[in-house]
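Asks: predicted structure and sequence below. I'll ask about it afterward.
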Amino acid sequence: MPPGVGGVAMVYVVSRAIVRRLLSIVFLVKSIGAEREPATGPVVVCGNHRSFLDPPIIACYLRRQVTFLAKAELFRVPVLSWFIRSCGAFPVQRGGMSMETMKTAIKVLKDGGMLVVFPEGTRQKTEKLGEGKKGAASMALRSKANILPVAIIGKYKPFRRLKVVYGEPFDAAEAVAHLPPAEQADALTVKIMSAIQDLLDRHR
């Protein structure tokens, strides 16, 4: 359901506005390159992962509604479960992505949606980019999606400047079309992580 239509989308739109305002006050967030967001079609938004605040920071500067993967434990709290579902999240079990979660993610993309994925798989304790897992690449290839790389730069400290930088989107399948199918997911993962690292290097 597109933003602005129906109750769920309205919750998302209002929540995004509130979160964006709070982040701009508390973390002095500066957004760079959000206009690069593809206007239509499936998009896997791939960013570095430092904090549980990464998903809302990435989402609230984008025009389109995005979908998240969130820890299954969060969905056991009734009011919180309703809220995060309304904001586009669906559960992923601890310890890895299940087949059911993968199917849900691919359906979101095949329906033309945007999905936020952190290829590192878990939050990193340092500013150094971790090793990428190929789940995001596999989703993008199977759904014929674009990749939108994102870098969150800075420390989550009140009243210290934090930047969220959106890179140039690229077609996942086209990026690895020259390779045999068995090698494409791994190669695309390398390209995704390189794109995130490039943003980190250029905007620190």
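Replies: Here it is on my side, so go on. Residues are numbered from 1 along each chain as shown.
Asks: CA only for contacts and neighbour counts going forward, please
Replies: OK.
Asks: can you map out the helices along the protein?
Replies: 6-26, 54-59, 78-86, 99-110, 135-143, 172-175, 181-203 (DSSP state H).
Asks: which one of these is the most hemmed in?
Replies: helix 135-143 (a mean of 22; mean count of other CA atoms under 10 Å).
Asks: try this one next to it:
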Amino acid sequence: MSFYQFAKTVVKIVLKPKYKVKEVGTENIPTEGPVIICSNHISNYDPPIVGITCPRPIHFLAKEELFKNKLFGFILKKVNTIVLKRGMNDRNALRKGLEVLKEGNVLGLFPEGTRSKSGELKRGLAGAGFFALRSKATVIPCAIVGSYKSKEPLKVIYGKPVDMETLRENKASAQEVTDAIMNEIKKIKENR
């Protein structure tokens, strides 16, 4: 068992019953080939929650501040996390993210860039569109619906792939692609 699988099992045992996590639409995630999962961001728990509900291992981008604690940083690296320097165009993180996709793996992104404390969707950053346009990945919108404080189940809903073909034909910019992805996440939230 890889460290990733071990960590996923431990996190699943701890978080799934605590937040009554239910995943919906995992059949929309291709079983092979490059995939970008784009989710809304409401809590620090979102990456592990998406990680335990996705049937495939995910490589997340995470702000470099999270790596300052040596033990936590070590664990993050062992579970495929890519360091992202925020507030600048981090070419190294972009290159590593594209490599993940080129190798046919899953890249997990939170296009909003930071948590939404109100739970309302914020405008996504162009980075998600950049990865979508620069790769041949299937883009899967994901909505985390509910609250980590509520007694209601927390739902992780994976939508149908975003229509990248039309966006490419229309020569959409990275920001326009991100806006389209965020719109799909919004629809999932509204139609839950």
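Replies: Yep, that arrived. A quick note: this is a predicted structure, and the numbers were derived from the prediction, not measured.
Asks: would you list the helices of structure 1 in TSV and tack on distance to residue 161 of structure 1?
Replies: Putting the helices of structure 1 into TSV (distance: least, CA to CA, whole Å) gives the following:
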stretch	distance to residue 161 of structure 1
helix 6-26	9
helix 54-59	13
helix 78-86	27
helix 99-110	32
helix 135-143	29
helix 172-175	32
helix 181-203	12
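Asks: of all those, which one comes closest to residue 37 of structure 1?
Replies: Proximity to residue 37 of structure 1, assessed across those by CA to CA, is greatest for helix 54-59 (10.9 Å).
Asks: and residue 40 of structure 1, which of the helices of structure 1 is closest to it?
Replies: Comparing these by CA to CA, helix 99-110 comes nearest, at 11.1 Å.
Asks: determine the set of other helices and strands touching the closest one.
Replies: Where contact means 3 or more CA pairs under 8 Å, 6 or more residues apart in numbering; DSSP states H and E, helix 99-110 of structure 1 is packed against strand 114-117, helix 135-143.
Asks: which one of the helices of structure 1 lies closest to residue 160 of structure 1?
Replies: Residue 160 of structure 1 lies closest to helix 6-26 among the helices of structure 1, at 8.1 Å (CA to CA).
Asks: quick check, central residue of structure 1?
Replies: What sits nearest the mean C-alpha location of structure 1, by CA atoms, centre = their mean, is residue 116, with 2.2 Å.
Asks: what sits against the nearest residue to that residue once chain neighbours are set aside?
Replies: Setting aside the residues directly before and after it, residue 116 of structure 1 is nearest to residue 45 in space (CA to CA, 6 or more residues apart in numbering), at 4.6 Å. By CA atoms under 8 Å, 6 or more residues apart in numbering, the contact list for residue 45 of structure 1 reads 114, 115, 116, 117, 147, 148, 149, 150.
Asks: what's the match for the second one in structure 2?
Replies: To tie it back to what came earlier, the one meant is residue 115 of structure 1. The alignment partner of residue 115 of structure 1 in structure 2, by TM-score structural alignment, is residue 107.
Asks: now the fifth one
Replies: Pairing criterion TM-score structural alignment: the partner of residue 147 of structure 1 within structure 2 is identified as residue 139.
Asks: check which helices and strands the longest strand along structure 2 sits against.
Replies: In structure 2, taking DSSP state E as the definition, the longest strand is strand 138-145. Packing partners of strand 138-145 of structure 2 (3+ CA pairs under 8 Å, 6+ apart): strand 35-39, strand 155-158, helix 174-190.
Asks: mean per-residue distance, that strand versus structure 1.
Replies: When structure 1 is superposed, strand 138-145 of structure 2 averages 0.5 Å from its matched positions, counting by mean CA distance after the TM-score superposition for structure 1.
Asks: now that strand against strand 35-39, angle please.
Replies: Angle, strand 138-145 of structure 2 to strand 35-39, by axes from the mean of the first three to the mean of the last three CA atoms, to 10 degrees: 30 degrees.
Asks: which other residues reach strand 138-145 of structure 2?
Replies: 28-30, 34-42, 46, 132, 154-162, 164, 181-182, 184-186, 188-189, 192.
Asks: hmm, 6 Å instead?
Replies: 35-40, 155-159, 161-162, 185 (CA atoms under 6 Å, 6 or more residues apart in numbering).
Asks: cool, and stretch 43-54 of structure 2?
Replies: Here stretch 43-54 of structure 2 has contacts from 8, 12, 23, using CA under 6 Å, 6+ apart.
Asks: any idea what the first one aligns with in structure 1?
Replies: Residue 8 of structure 2 is assigned residue 16 in structure 1 as its aligned equivalent, the criterion being TM-score structural alignment.
Asks: tell me how far the nearest residue to its match once chain neighbours are set aside lies from residue 29 of structure 1.
Replies: In this structure, residue 16 of structure 1 finds its nearest non-sequential neighbour in residue 60, 5.1 Å apart by CA to CA, 6+ apart. Per CA to CA, to the nearest Å, residue 60 of structure 1 is found 11 Å from residue 29 of structure 1.
Asks: how about residue 57 of structure 1?
Replies: Taking CA to CA, one finds residue 57 of structure 1 at 8 Å from residue 29 of structure 1.
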